[in-house]
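Student: no sequence on hand, only this structure:
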């Protein structure tokens, strides 16, 4: 049996650890040969591959990025995309395809499996942690760790200069990174897309913090919006039609806080550092287990499934489950953190 592997969408820590686990177990226990498709869905679409065997994955466990490359290519938007993929899988004698990606990659895999019968098994990755069906996605823990360390460091400069520091983190349409890192880092305000914020309340929290003789840290997800909608949404660069985010919400928020409270405010935008670098210990563990179970599913011919974390177990769920409404922050979790605001 020959199995193809691809990594699609935006990069995140832990992708190489998945590929490593897939290849190690597949080759050692099942005698599977592997083909690495390069640059996400572009690889099977154009038939571009790289050798993928045990020597190729040695030393990749702690390595960030992806040795296979990635892209946001959507084969379903390409002329004869499905036929081209089918032909290239046949050309390379690939009987199963393990796709490692976020919501867009998983959605494509689900359609290819359900509508066209292609043999897909999926692994969920995204720092945003917004894929339904799994308790946690690959890359999320590392991103939270990076954001938490930044918040920890910013506390001292905020206190030294008696200024407000606004920390803008990634998250897309969800606030998982903002909430987890904000709570872990001792932020005084956390703003997430699921809960449109009241600017008057934000300023009240900031003022309250200064009355206690401390400088506040405000953590804001890049998709957070004010309740009155006074900041226009703009298209997210590189996104498909209809995708939007609050562009520059951190800078806007710092300006509003300074204008309304008279307190100096500065913004730190963490950006892509949250996606880069070596994966955390948890992400290495999760990636490895995802890879081991994904190759089991491929070997057993259990296509149209996604491996997922449920509690401490790795289970298989229908790929269709991963393409449902995104996994948003539960309002109860956000309410828990509210005791530390202000």
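Tutor: Right, received. Where do you want to start? From a predicted model like this one, the values you see are computed outputs, not experimental measurements.
Student: from here on, just use CA atoms for contacts and neighbour counts.
Tutor: Fine.
Student: would you map the helices across the stretch 151-300 of the chain?
Tutor: Using DSSP state H, counting those that start in this stretch, the helices of the stretch 151-300 of the chain run over 176-184, 199-211, 249-261, 281-300.
Student: correction: the previous question concerned the stretch 1-150 of the chain.
Tutor: 15-30, 42-46, 54-57, 81-91, 103-116, 140-161.
Student: adding mean neighbour count and distance to residue 186, write those helices out as a markdown table.
Tutor: Output for the helices of the stretch 1-150 of the chain, formatted as a markdown table (neighbours: other CA atoms under 10 Å; distance: least, CA to CA, whole Å):
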| stretch | mean neighbour count | distance to residue 186 |
| --- | --- | --- |
| helix 15-30 | 23 | 30 |
| helix 42-46 | 23 | 42 |
| helix 54-57 | 15 | 39 |
| helix 81-91 | 17 | 48 |
| helix 103-116 | 20 | 30 |
| helix 140-161 | 19 | 8 |
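Student: okay, those helices in TSV with distance to residue 134 next?
Tutor: What follows is the helices of the stretch 1-150 of the chain, written out as TSV (distance: least, CA to CA, whole Å):
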stretch	distance to residue 134
helix 15-30	16
helix 42-46	26
helix 54-57	26
helix 81-91	28
helix 103-116	12
helix 140-161	12
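Student: want to compare, so here's the second one:
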């Protein structure tokens, strides 16, 4: 089995389903296959910014039941970057104090970039594993936690359909996604939404209301809509946690139809990981340990074309993976009659550095819309 190594693992950034399953896979591969020891750093990089460092020894018995558990056994944080800059030397010192040969960091694009910077500063052997419900880590088709979040959002839509129909209402579901609309797009299609709004494609509030009017003209007195938290208002502001209410107010004003909002929020992060996330987490965990065995560092493991491949971390950070307006799923939504914004090929869609649409569309005349719907 070669040299016996001692490796560390930490989870950083926002929590999501599948983190524990990843830790379990890392420990199983390292201990069973290679005979190594695994140390879990507590509280992300915070565990390396204390004297002595805060950690737990990860034996097989410690991770046996982690496959289906949400959250992270090790704890995590998405704060404290300023303190981190002040503690770089201490982090490197504690890495060596623990006798680590390599470090595996499980995080989103921001966390992976920070961990890579630490690794470069301290000449630490580092391998990254992408996790985020937003699914916006560059160069990987899937990140841990995303598919569970889609399942949760889809179930919410399933439940909103029946209450919307019963009360002849418009129901709006606001989902997470930060700068990317992957959750809204995928859950919207799977959950039968009639309107999907994502930050990558401009929308026209008039056409949103026209879609509602068309449904009413065809005898459907309810509409279900899903909107990503990063969609901009008409004056170019992003109101995370409030964008759903913004649309509810606008639609009620323009149509006179009772409109209700559900903000799914952190429900998307918690709970038992889906089978797909358990499989991805297991695959990523095994692959990350194998990269250490091969001494193939400064990489993240990525899912591409149904296989796990190593990707240089410099290429995977600094950019985000957003929805391509010409993606197959966008075309699928259009083909299903879903209003997904001003998607026509003749429309020039541009984005700023965060992936937000640079072009928005004006509000319609409320009297015209009320007349068309009434």
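Tutor: Alright, I've got the coordinates. Everything numeric in this text was worked out from a predicted model, so none of it was measured.
Student: what would you report as the TM-score here?
Tutor: The TM-score (TM-score structural alignment, normalised by the length of the first structure) is 0.93; 329 aligned residues with a CA RMSD of 1.5 Å.
Student: coming back round to it: residue 214 of the first structure: which of the helices of the stretch 1-150 of the first structure is closest?
Tutor: helix 140-161 (6.5 Å; CA to CA).
Student: contact partners of the closest one?
Tutor: 13, 126-129, 164-165, 167, 169, 177-178, 180-182, 184-187, 214-217, 270, 273-275, 279-280, 282-283 (CA atoms under 8 Å, 6 or more residues apart in numbering).
Student: now check the first structure for the residue matching residue 267 of the second structure.
Tutor: Counting by TM-score structural alignment, residue 267 of the second structure corresponds to residue 273 in the first structure.
Student: next one: residue 162 of the second structure
Tutor: In the first structure, the residue paired with residue 162 of the second structure is residue 156, using TM-score structural alignment.
Student: other residues contacting stretch 262-276 of the second structure?
Tutor: Contact partners of stretch 262-276 of the second structure, identified using CA under 8 Å, 6+ apart, comprise 15-18, 68-71, 133, 145, 147-153, 171-176, 241, 244.
Student: need the counterpart of residue 295 of the second structure in the first structure.
Tutor: Looks like residue 295 of the second structure aligns to residue 301 there (TM-score structural alignment).
Student: next, the angle from the helix or strand that contains residue 316 of the first structure to helix 103-116.
Tutor: Take DSSP states H and E as the rule and residue 316 of the first structure turns out to sit in strand 313-318. If you take axes from the mean of the first three to the mean of the last three CA atoms, to 10 degrees, strand 313-318 of the first structure sits at 50 degrees to helix 103-116.
Student: tell me the buried residues in the helix or strand following strand 313-318 of the first structure?
Tutor: Note on strand 313-318 of the first structure: by DSSP H and E, the next helix or strand toward the C-terminus is helix 331-337. Neighbour-count burial for helix 331-337 of the first structure flags 334, 337 (criterion: 16 or more other CA atoms under 10 Å).
Student: do stretch 279-292 of the first structure as well
Tutor: Buried-residue list, stretch 279-292 of the first structure, by 16+ other CA under 10 Å: 279-280, 283-292.
Student: please apply the same query to stretch 245-258 of the first structure.
Tutor: Applying 16+ other CA under 10 Å to stretch 245-258 of the first structure flags 245-251, 253-258 as buried.
Student: could you dump these to JSON lines with distance to residue 316 of the first structure?
Tutor: Shown next, in JSON lines, are these (distance: CA to CA, whole Å):
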{"residue": "245", "distance to residue 316 of the first structure": "32"}
{"residue": "246", "distance to residue 316 of the first structure": "35"}
{"residue": "247", "distance to residue 316 of the first structure": "36"}
{"residue": "248", "distance to residue 316 of the first structure": "38"}
{"residue": "249", "distance to residue 316 of the first structure": "38"}
{"residue": "250", "distance to residue 316 of the first structure": "38"}
{"residue": "251", "distance to residue 316 of the first structure": "42"}
{"residue": "253", "distance to residue 316 of the first structure": "42"}
{"residue": "254", "distance to residue 316 of the first structure": "44"}
{"residue": "255", "distance to residue 316 of the first structure": "47"}
{"residue": "256", "distance to residue 316 of the first structure": "46"}
{"residue": "257", "distance to residue 316 of the first structure": "46"}
{"residue": "258", "distance to residue 316 of the first structure": "49"}
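Student: quick one: which of these is nearest residue 113 of the first structure?
Tutor: Closest approach to residue 113 of the first structure among these (CA to CA): residue 245, at 30.4 Å.
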